[in-house]
Each structure stands twice: as structure tokens, then as C-alpha cells.
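S.K.: Sequence plus predicted model, see below.
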Amino acid sequence: MPDLDPAIAERLTRNDAGLVPAVVQQHDTREVLMLAWMNDEALRQTLTTGRATYWSRSRQEMWVKGETSGHRQWVHEVRLDCDGDTLLVLVDQEGPACHTGARTCFDADRLPLGAETGGGPA
């Protein structure tokens, strides 16, 4: 299998484990679904197959989103931020994105903003 395109690999800024965070959004609504991690091979597979593929830090192995759950992510676009240290993966999500069964991993808790922050515009 060919490696990740060298022009893309050169632009990536990886952490000490060789990973880049991937923010995953629903392509049409821009709803933030989850955060995952990619190494070069996961990114190569994602770009090649159109199926979101990540590196599982807990299992120390590659995983294709939805391979066991059926909650697949069909990739529409992948973007690299200006510093090369974060990926944005725009997907069409089938079913819930979160392992808890929620649509998004960011539904559970909103953290309170303190009085000093002003809480932003009302």
C-alpha cells in the first residue's frame, strides 16, 4: 500500500505519539460530532477509501468508524488547519457518533462560565 502523499505528510505537525487531532463535523449542518486522532496511515486510509479511519489510543490500533457498530462516517472533505496540527473531517454520519449512543460526543455537559468571563453576548 502506498504511503501518505509526501506533500500532505510534510505539512502535518504531529504530537509526540505521531498523532494529529481530528475534529469531526456533520458536513451539511456543521454539527460537531466528535474528536478523534489520526496517524499518517489513518489519514491515508480516510483519503483513499472515503471512510473515516482513526487511531485508537486506548486499543493502540486503527479503527474504521462504524465497522462494528454500523454507525459509519462517509467522508465528504478533509481540511488541514493553518498550523498543520489539526484536521477537520466533514462527514455524513450514520446513526450516533458517540460510543454512548448520543448523536454527538458534545451533548452531555455544558460547563458553567464564571462571572468574570461575562459569559459572552446574551
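M.R.: Cool, the structure landed.
S.K.: Every contact and neighbour count from this point should use C-alpha atoms.
M.R.: Fine.
S.K.: ok, residue 70 - contacts?
M.R.: 94, 95 (CA atoms under 8 Å, 6 or more residues apart in numbering).
S.K.: just to confirm, which helix or strand has it in it?
M.R.: Assessed by DSSP states H and E, residue 70 sits outside every helix and strand.
S.K.: same deal with residue 46?
M.R.: helix 40-49.
S.K.: following that helix, which helix or strand comes up?
M.R.: Downstream of helix 40-49 (by DSSP H and E), the next one is strand 53-56.
S.K.: just to revisit the earlier point, list the contacts of the helix holding residue 46.
M.R.: 3-5, 9, 18-19, 51-55, 62, 75, 78.
S.K.: want to compare, so here's the second one:
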Amino acid sequence: MTTDTAALTRTPAAPAEIEAALAAIRFNADGLVAAIAQQHDSGEVLMMAWMNREAVAETLTTGRVCYFSRSRNKLWRKGETSGQQQHLVDLRIDCDGDTLLVLVDQLGVACHTGRRNCFFHALRDGALASIAEPEVSQEDLYGR
């Protein structure tokens, strides 16, 4: 079965839809669930982050992806400071309910290092190597 991802562009979810999604998710002991962000049209895996109930509900309500920052202990609205937003296309829950696949339309880069995605370290010739250069400087992203 094929799915037309253009038809999946999210409109705000109704409260009953949000509650059904939240009921299907198995949050861990810290109230978090792993979320893998993937570019909807290319399949490129962009990043992994965490979501809590509030982040899932906000994402489904607004269509802008929101995560939970463990280091700051608060919601992290992707692109809030950098402008590198993620717009929700589809949110999928795995068979165990303990991992989310967040299909997004990524505007700009996904990684805080200025790279397109966070998976730029790879083993090459017995050593860890960077396989992608930053597309945007951190100074341009965050004014540092």
C-alpha cells in the first residue's frame, strides 16, 4: 500500500484524536518517549529527541514540532531560537507504543551544529570521521 504524503499534511488535531494518541503512547518512567524525526519526502533521518505528553499534544495541535529538552527541563519548540523549524506531516506510533516516528517538513538544518541532520559521525578506515560539513554556522543559527 502506498501513501500520498502530500495528503498527510497535518491540520490541527481534534481533542479526541490527541487523547487517543496519548493513550497509545507508552511514556517511560520519566514521562518521555523517544521521537525520531524524518524528512517526509526523502526519508532522511534528521534527529532523535524526546517528547513528553505536553510536547506531543502541542505538536498535534499546532502542526509545529515540539520536543522536551532534558537538559533544560522544559519544552523545546524546534526552531524557536534558530528559525530551523519542523512542520508536522504525520506522527506515527510504533508497535510497542514506545517510539514515535515524526514525519516532518524540515525548514533549514535539523542539527544544532548547522548540519542537515544529527547523524554525521561514521566509522571510516577504523576511525570516527565527520561525513558532513555544517551548512550554516552556529553564529548564524544562534547569534553566538
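M.R.: Structure received. Values in this document were obtained by computation on a predicted structure and should not be read as measured data.
S.K.: quick one on the thing from earlier: closest to residue 39 of the first structure among the contacts of helix 40-49 of the first structure?
M.R.: residue 19 (4.7 Å; CA to CA).
S.K.: how close does the counterpart of that closest one in the second structure get to residue 122 of the second structure?
M.R.: When the second structure is aligned by TM-score structural alignment, residue 19 of the first structure is paired with residue 32. Distance of residue 32 of the second structure to residue 122 of the second structure, computed by CA to CA, to the nearest Å: 28 Å.
S.K.: Settle it for me: which of the two has more neighbours?
M.R.: residue 32 (21 against 13; other CA atoms under 10 Å).
S.K.: check contacts around the more buried one.
M.R.: 50, 51, 52, 53.
S.K.: Which residue of the first structure sits opposite residue 113 of the second structure in the alignment?
M.R.: So, by TM-score structural alignment, residue 113 of the second structure is matched to residue 100.
S.K.: For that match, which three-state class applies?
M.R.: Three-state assignment for residue 100 of the first structure (DSSP: H, G, I helix; E, B strand; the rest coil): coil.
S.K.: Distance of it relative to residue 66 of the first structure?
M.R.: From residue 100 of the first structure to residue 66 of the first structure the distance is 13 Å (CA to CA).
S.K.: Does the residue nearest the centre of the first structure belong to a helix, a strand or coil?
M.R.: Centroid-nearest residue in the first structure, with CA atoms, centre = their mean: residue 22, separated by 3.2 Å. With three-state DSSP as the basis, residue 22 of the first structure sits in strand.
S.K.: Am I right that it is in contact with residue 38?
M.R.: Yes - look at residue 22 of the first structure against residue 38 with CA atoms under 8 Å: they come within range, at 6.7 Å.
S.K.: about what we covered before: any chance of the contacts of residue 32 of the second structure in TSV with neighbour count and distance to residue 141 of the second structure as columns?
M.R.: As requested, the contacts of residue 32 of the second structure are exported to TSV (neighbours: other CA atoms under 10 Å; distance: CA to CA, whole Å):
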residue	neighbour count	distance to residue 141 of the second structure
50	21	22
51	25	23
52	24	26
53	20	28
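S.K.: Residue 139 of the second structure: which of these is nearest?
M.R.: When those are compared against residue 139 of the second structure (criterion: CA to CA), the nearest one is residue 50, at 25.2 Å.
S.K.: before we move on, back to that, quick one: which of residue 100 and residue 66 of the first structure has more around it?
M.R.: Comparing residue 100 of the first structure with residue 66 by other CA under 10 Å, the one with more neighbours is residue 66, at 19 against 10.
S.K.: The more buried one -> the second structure?
M.R.: Per TM-score structural alignment, residue 66 of the first structure is aligned with residue 79.
S.K.: so which helix or strand takes in its match?
M.R.: Here residue 79 of the second structure is assigned to no helix or strand, by DSSP H and E.
S.K.: Just give the nearest non-adjacent residue to it, would you?
M.R.: Using CA to CA, 6 or more residues apart in numbering and skipping the chain neighbours, the partner closest in space to residue 79 of the second structure is residue 85 (4.2 Å).
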